[in-house]
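Visitor: here is a sequence with its predicted model. Questions after.
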Amino acid sequence: MKKVTIQDIAAEMGLSRNTVAKALNGGLVSPQTRHAVVQKAWQMGYNKLDDKLVEEVKSTYRRANTGTILVLFNHMESAFWTRALAGISNAVNDEGYRMQLHVVDEKDKDGESTGSLIADDVKGIIFLSVFSVKFVKAIGRKKLPMTFFNSPVNAKEYIKLGDVINVEGFYSMSTLTEYVIKQKGCTRLAYIGFAEGSRMIQARYLGFLNACTQNHIQLDERMQFTRPANNLSFSYAMVEEVVKDMAYIPDAIICEDDDVAKNVSLALLQRDSKAVKKMVITGFNNTLETDFFKSDILTVDVRIEEMGRRLVKSVIDKVKCPTMDVAFTTIATYPKF
């Protein structure tokens, strides 16, 4: 049998090797992250676990005998997802359940592989990523309560199967963009974000367009980057290409979230180190590190840990009362200036 390494655990969880090593060796990580990493390491057969950590996981399993809440996920590491998982883990533990995190293999398009792994003690499922309708329907055949964070632009099939929880984007992005126009005096605006990638991100783009329309801003179509080349996300490599190929340096770049805003700042630093200092850049989620070199990025605060708790409450309410109507919930967000 292949020896399990820290890198194996990191790959399975979508975390960095450094984060996993810290969690297993007493480093500075949140209690929720530490518990989730130790639990996954134990499940995978990692043989260098401290005996006290092993006993901690075992006692949690003995204590939490009400069942498991399965979290399906396919994202790479970012501060947003780390905090969301921390909120979910905390809430699941408070309710007396266990949390099982499963990183879905990108090859499992129809959900058959994932569905076959769902254990008998799973009581409900949280989808922390937007999966295809085909995948979701396959998991839905398990007849378990399901709650989705975010959804495709057309959420019709999702809402048939379970609760959908989004964070508000239209009004916050509109407010943020209007601030950039009126208070920062910006008129040449670029946008970078996958407008059709999900319902939540589309709302942010529509909020941006609304503010531009209301303030009589004529947008240059060449500066609206709304579909990544891979139809998945704007990675650093893709953002770098976008910034390098821009016809000109705009007054402001509005980004779908803080990860893209961070990538834009780094890419612009490579293109024009002077421009990046005075450029107005906006993100969303309020997850940028305080020591990031561009400290004036505007953003929108999302109470991410509480959002995680809301996801857990939704699915456990359905566990306790299966006849409850499905709900489409939007959680408030808060522009920061």
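Guide: That came in fine, so what should we check first?

Visitor: okay, CA-based contacts and neighbour counts for the rest of this
Guide: Fine.

Visitor: residues contacting Leu72?
Guide: Counting by Cα atoms under 8 Å, 6 or more residues apart in numbering, Leu72 makes contact with 101-104, 125-129.

Visitor: out of those residues, which is most surrounded?
Guide: Counting neighbours by other Cα atoms under 10 Å, Ile125 comes out on top of the contacts of Leu72 with 27 neighbours.

Visitor: coming back round to it: could I get the contacts of Leu72 as CSV with distance to Glu77 and secondary structure?
Guide: Shown next, in CSV, are those (distance: Cα to Cα, whole Å; DSSP: H, G, I helix; E, B strand; the rest coil):
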residue, distance to Glu77, secondary structure
Leu101, 14, strand
His102, 14, strand
Val103, 12, strand
Val104, 14, coil
Ile125, 21, strand
Ile126, 18, strand
Phe127, 16, strand
Leu128, 13, coil
Ser129, 13, coil
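
Visitor: next up, a structure to set beside the first:
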Amino acid sequence: MTAPTPRHKRATIFDVAAEAGVSRGTVSRVLNGEPYVSAAAREAIEAAIAKVGYVRNTAARNLATQSSGAIALIVHEPDSVFIDDPNIGAILLGANAALSAADYQLVSLLIDDDRDSQRVTGYLGGGFVDGAIIVSAREGDPISQAIADLRLPAVMIGRPDNQSQLPWVGIDNRGAARRITERLVATGRRRVGMIAAGLDRDSGRDRLAGFRDALGASFDDTLVSRQPFYTYAAGVAGMAELLRAAPDIDGVFAASDAVAAGALEALRGAGRRVPADIGVVGFDDSTWALRAQPALSTVRQPAGQLGARAAELVLDQVRSGGRPADGALLATEVVWRDSA
């Protein structure tokens, strides 16, 4: 029978001190970036760390400081949407960059069903993260309420009506949707519909409201296809529904670029030319917009900046122990391309 391989002993701060010929306290001051250590002692300690292979025990340090050094990014979407939506990736990268600059680790938590909500709620209550960023929160979302109850530093990307206790960062979805719809109508379109999605969250409701604002008395609810998620499949299904309801439709506002890309596919299958027969606009200015044929007219939202700003607001709370009272709105712009 083969004997088990002995476990390698982890180098300690005492090993570093012995190798460098200094006290443990001097090593600790160097590790913590404190002053009052001579250049010679600092050089000897750095050489000793390299020689003995010392790696700082972050878990022990966090236990002593009552800090995990981690921030959760909670995404309340099905797995398919997480993969399909480039905005989520951009938010994640923006948040990660801001957290990395502050020496914090990003922890991604995905919620697809009620069981996930219970699991994540328990995780958050266990002290494994110092704060949270919530993406795609919905009405009645138990996670945002649990975070408020835990008094965990947190920021929501978006503004659900049911959770006023948490600070937020977002965009003016309603105003942006109104502006791009008005521009679509200004191209001479007379029968304009919308593929609305995500109506269980503020972004989806606000984009539909902005579309309604732009059309005013011309708004026709029968020209709105309501879909559950911001996905390519929703665009295919929604466009097919609108073509059945109104074969003479000549303009479509899709609630996201992924939805718009699906709509373009459905229109190609139906033999409809874009933009000659029908103009299509999206929302996000994601990679879907540039890959689409023709390239999408859309609303550019700063997804990466949303993630970075949310991370900064969470870190401000972690450091101060308080919560900002207000949210932050970031600017959007209409980007006009060939699809309309």
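Guide: Looks like it came in fine. Since the model is a prediction, treat every value here as computed from it, not as a measurement.

Visitor: coming back round to it: shared with structure 2, which of the contacts of Leu72 of structure 1?
Guide: For the contacts of Leu72 of structure 1, the subset whose aligned partners also touch in structure 2 (both residues aligned by TM-score structural alignment, their matches' Cα atoms under 8 Å) is 101-104, 125-128.

Visitor: any chance of CSV for these, columns distance to Val167 of structure 1?
Guide: What follows is the kept ones among the contacts of Leu72 of structure 1, written out as CSV (distance: Cα to Cα, whole Å):
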residue, distance to Val167 of structure 1
Leu101, 22
His102, 23
Val103, 22
Val104, 23
Ile125, 19
Ile126, 16
Phe127, 15
Leu128, 13
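
Visitor: so which of these is the closest to Ile181 of structure 1?
Guide: Nearest to Ile181 of structure 1 out of those is Leu128 (Cα to Cα; 33.7 Å).

Visitor: can you find the partner of the closest one in structure 2?
Guide: Using TM-score structural alignment, the partner of Leu128 of structure 1 in structure 2 is Val135.

Visitor: show me the contacts for its match.
Guide: Contacts of Val135 of structure 2 by Cα under 8 Å, 6+ apart are 73-76, 88, 156-158.

Visitor: do Ala289 of structure 2 as well
Guide: 257-258, 261, 282, 295-298.

Visitor: which of the residues you listed fall within strands?
Guide: Thr298 (DSSP state E).

Visitor: quick one on the thing from earlier: in helices, which of the contacts of Val135 of structure 2 appear?
Guide: Ile88 (DSSP state H).

Visitor: make CSV out of the contacts of Val135 of structure 2 and add distance to Glu265 of structure 2.
Guide: As requested, those are arranged in CSV below (distance: Cα to Cα, whole Å):
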residue, distance to Glu265 of structure 2
Leu73, 33
Ile74, 31
Val75, 28
His76, 27
Ile88, 23
Met156, 33
Ile157, 30
Gly158, 29
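
Visitor: just the buried ones among the contacts of Val135 of structure 2, please.
Guide: Using 16 or more other Cα atoms under 10 Å as the burial test, the contacts of Val135 of structure 2 include 73-76, 88, 156-158 as buried.

Visitor: quick one: map Ala101 of structure 2 onto structure 1.
Guide: In structure 1, Ala101 of structure 2 lands on Asp94 (TM-score structural alignment).

Visitor: would you map the strands across structure 2?
Guide: Using DSSP E, strands in structure 2 cover 70-75, 105-110, 131-135, 154-157, 168-171, 192-197, 224-227, 251-254, 279-281, 298-300, 328-330, 333-335.

Visitor: tell me the gap between the third one and the middle of its chain.
Guide: Here the centre of mass of C-alpha atoms in strand 131-135 of structure 2, compared against the chain's by Cα atoms, centre = their mean, to the nearest Å, lies 9 Å away.

Visitor: what about the alignment partner in structure 1 of Val120 of structure 2, how many residues nearby?
Guide: For Val120 of structure 2, the aligned residue in structure 1 is Thr114 (criterion: TM-score structural alignment). Using other Cα under 10 Å, Thr114 of structure 1 has 18 neighbouring residues.

Visitor: my read: Thr114 of structure 1 touches Asp108, true?
Guide: Yes. Between Thr114 of structure 1 and Asp108 there is a contact under Cα atoms under 8 Å: 7.2 Å.

Visitor: list the residues that contact both of the two?
Guide: What both Thr114 of structure 1 and Asp108 touch, as defined by Cα under 8 Å, 6+ apart, is an empty set.

Visitor: quick one, what contacts the residue lying closest to the match of Leu128 of structure 1 once chain neighbours are set aside?
Guide: Distances taken as Cα to Cα, 6 or more residues apart in numbering place Val75 nearest to Val135 of structure 2, at 4.9 Å, with adjacent residues excluded. Shown in contact with Val75 of structure 2 (Cα under 8 Å, 6+ apart): 82, 108-111, 134-137.

Visitor: looking at the contacts of Ala289 of structure 2, which are in helices?
Guide: Short answer: the contacts of Ala289 of structure 2 in helices (DSSP H) are 257-258, 261.
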